[in-house]
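Undergrad: I would like the atomic coordinates for the input below:
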Amino acid sequence: MFSREQLYKLGIMAYLTVWYVGSFWLIAAIGSGLFEHTFGIDFIKFQDYLYYALAGAIGGTLYAMRLFHFYYDSLTERWVLWYILRPILCAGTAVMTIVLFESGIMLLEAKESVIAKIGIAFLVGFGYGKVMDKLKTLTETLFNGKDNSTDGDDKSK
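TA: This next block holds a predicted model:
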């Protein structure tokens, strides 16, 4: 039979594959109007944000699959949780990053097209760790009045 580690590896690969392929399928399904009025929800009103979430999930899943392949022999239970959470966290972060760009809180020179924002959302998902570092710096700057990442002597942390 399969060992626990083999089951983890098989489960993670299946899970990430479902996220990856499923996100592309959902983008196509949403674009075709399959879910226009499902569950009493008018998906057309926030269709673009679904695209951003799915693009972020694709980016995060692609990054996770790459690392899964690279570190296949050193999988631990701690990393199993990381692989499970990665697509979900990347989807949410991609949407909120686009909201921050649209609100003017974060500035980026990009076209106002949905395709450009989908591209940004993908990059947010793929570079999730770096985006979180930037968001932390932005939060420190906005709410503390200074960037604490460059000041190692701050005792108020």
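
Undergrad: going forward, measure contacts between C-alpha atoms and count neighbours the same way
TA: Noted.

Undergrad: so what's the residue count around Gly129?
TA: Residues near Gly129, counting by other CA atoms under 10 Å, number 13.

Undergrad: distance of it relative to Leu123?
TA: Gly129 sits 11 Å away from Leu123 when distances are taken as CA to CA, to the nearest Å.

Undergrad: also Gly56?
TA: 7 Å.

Undergrad: Pro87 now?
TA: Taken as CA to CA, the span from Pro87 to Leu123 is 13 Å.

Undergrad: between those two, who's got more neighbours?
TA: Legend: neighbour count by other CA under 10 Å for Pro87 and Leu123, higher for Pro87 (31 against 19).

Undergrad: hmm, the more buried one is touching Leu62, no?
TA: No: the pair Pro87 and Leu62 does not pass the contact test of CA atoms under 8 Å, sitting 9.1 Å apart.

Undergrad: contacts only, for the residue most central in space within the chain.
TA: Closest residue to the average C-alpha location of the chain: Cys90 at 1.3 Å, with CA atoms, centre = their mean. Contacts for Cys90 were tallied using CA atoms under 8 Å, 6 or more residues apart in numbering; they are Ala53, Gly56, Ala57, Gly59, Gly60, Val124, Gly125, Phe126, Tyr128.

Undergrad: just the buried residues from those, in PyMOL please.
TA: Buried residues among those (16 or more other CA atoms under 10 Å), as a PyMOL selection:
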select buried, resi 53+56+57+59+60+124+125+126+128
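
Undergrad: the structure of the following sequence is requested for comparison with the preceding one:
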Amino acid sequence: MKKVIFYLILIIALILYLWIEMLASGLPKVLLGHELAIQCVMLGSMGGVLYCLRAVYINKCVKSKWDENWEVWYYLRPVTSSISGLVSFVFLKAGLIALDAEQATNAGDFGYLAFAFIAGLNVDKFVSKIEDIAKSLFGIDKSRATKESDKN
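TA: Purely as a prediction, here's the structure:
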């Protein structure tokens, strides 16, 4: 469990360092113009880390049911959350998902960032919604993994 906590805190520290570095020094030339996408990846990951940290203290302290078999999940969840953050950016940018809330004129990119965080926080529901969009646009059926999780 200590390795998992260290890993999660390391991810937070890395994201914060990269974000501060990005604000202070800017992005390398090759990444210029992709700042919002990178920020969505970072916030998606932060959503996943938050979910994992919450799961650690609930499973260890509240339920007293820490199971080492789940450690792989704790290591991979921030990665899948990062991917969800990027995918949320792509779907918003493509107009396949629209934010219903009224956006203030000076809000900038906060809608993208908030959506990326939510996508990272709840990967399972996000993937299910993306598959709903794929089904409605392209007639692609949901994956078996999503069908199974929808039953629960």
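
Undergrad: tm score of chain vs chain?
TA: TM-score for the superposed pair, counting by TM-score structural alignment, normalised by the length of structure 2: 0.78. Supporting figures: 137 aligned residues with a CA RMSD of 2.4 Å.

Undergrad: give me the common contacts of Pro87 and Leu123 of structure 1.
TA: Contact criterion CA under 8 Å, 6+ apart; residues shared by Pro87 of structure 1 and Leu123: Gly56.

Undergrad: would you map the helices across structure 2?
TA: Counting by DSSP state H, structure 2 has helices at residues 2-25, 35-57, 71-94, 110-121, 123-138, 144-151.

Undergrad: nearest to Gln103 of structure 2, out of those helices?
TA: Gln103 of structure 2 lies closest to helix 110-121 among these, at 7.6 Å (CA to CA).

Undergrad: orientation of that closest one relative to helix 35-57 in degrees?
TA: Put simply, helix 110-121 of structure 2 runs at 40 degrees to helix 35-57, going by axes from the mean of the first three to the mean of the last three CA atoms, to 10 degrees.

Undergrad: helices and strands around helix 110-121 of structure 2, which ones?
TA: helix 35-57, helix 71-94 (3 or more CA pairs under 8 Å, 6 or more residues apart in numbering; DSSP states H and E).

Undergrad: show me what contacts the residue of structure 2 most remote from its centre?
TA: Among the C-alpha atoms of structure 2, the one farthest from their average position, using CA atoms, centre = their mean, is that of Ser64, at 26.9 Å. Under the criterion of CA under 8 Å, 6+ apart, the contact list for Ser64 of structure 2 reads Ile58.

Undergrad: Ala64 of structure 1 too?
TA: Leu16, Tyr83, Arg86.

Undergrad: at 7 Å instead, please
TA: Counting by CA atoms under 7 Å, 6 or more residues apart in numbering, Ala64 of structure 1 touches Tyr83.

Undergrad: gap between it and Lys111 of structure 1?
TA: 28 Å.

Undergrad: just Leu50 of structure 1 next, same as before
TA: 19 Å.

Undergrad: got it, and Ser74 of structure 1?
TA: Note on Ser74 of structure 1: its distance to Lys111 of structure 1, by CA to CA, is 41 Å.

Undergrad: give me the more crowded residue out of Leu50 and Lys111 of structure 1.
TA: Leu50 (19 against 9).

Undergrad: the more buried one -> structure 2?
TA: Using TM-score structural alignment, the partner of Leu50 of structure 1 in structure 2 is Ile38.

Undergrad: check contacts around the closest residue to its match other than its chain neighbours.
TA: Nearest non-adjacent residue to Ile38 of structure 2, counting by CA to CA, 6 or more residues apart in numbering: Leu86, 7.6 Å away. Taking CA under 7 Å, 6+ apart, we find Leu86 of structure 2 in contact with Ala37, Cys40, Val41.

Undergrad: what sits against the last one?
TA: Translated: Val41 of structure 2. Ser82, Ile83, Gly85, Leu86.
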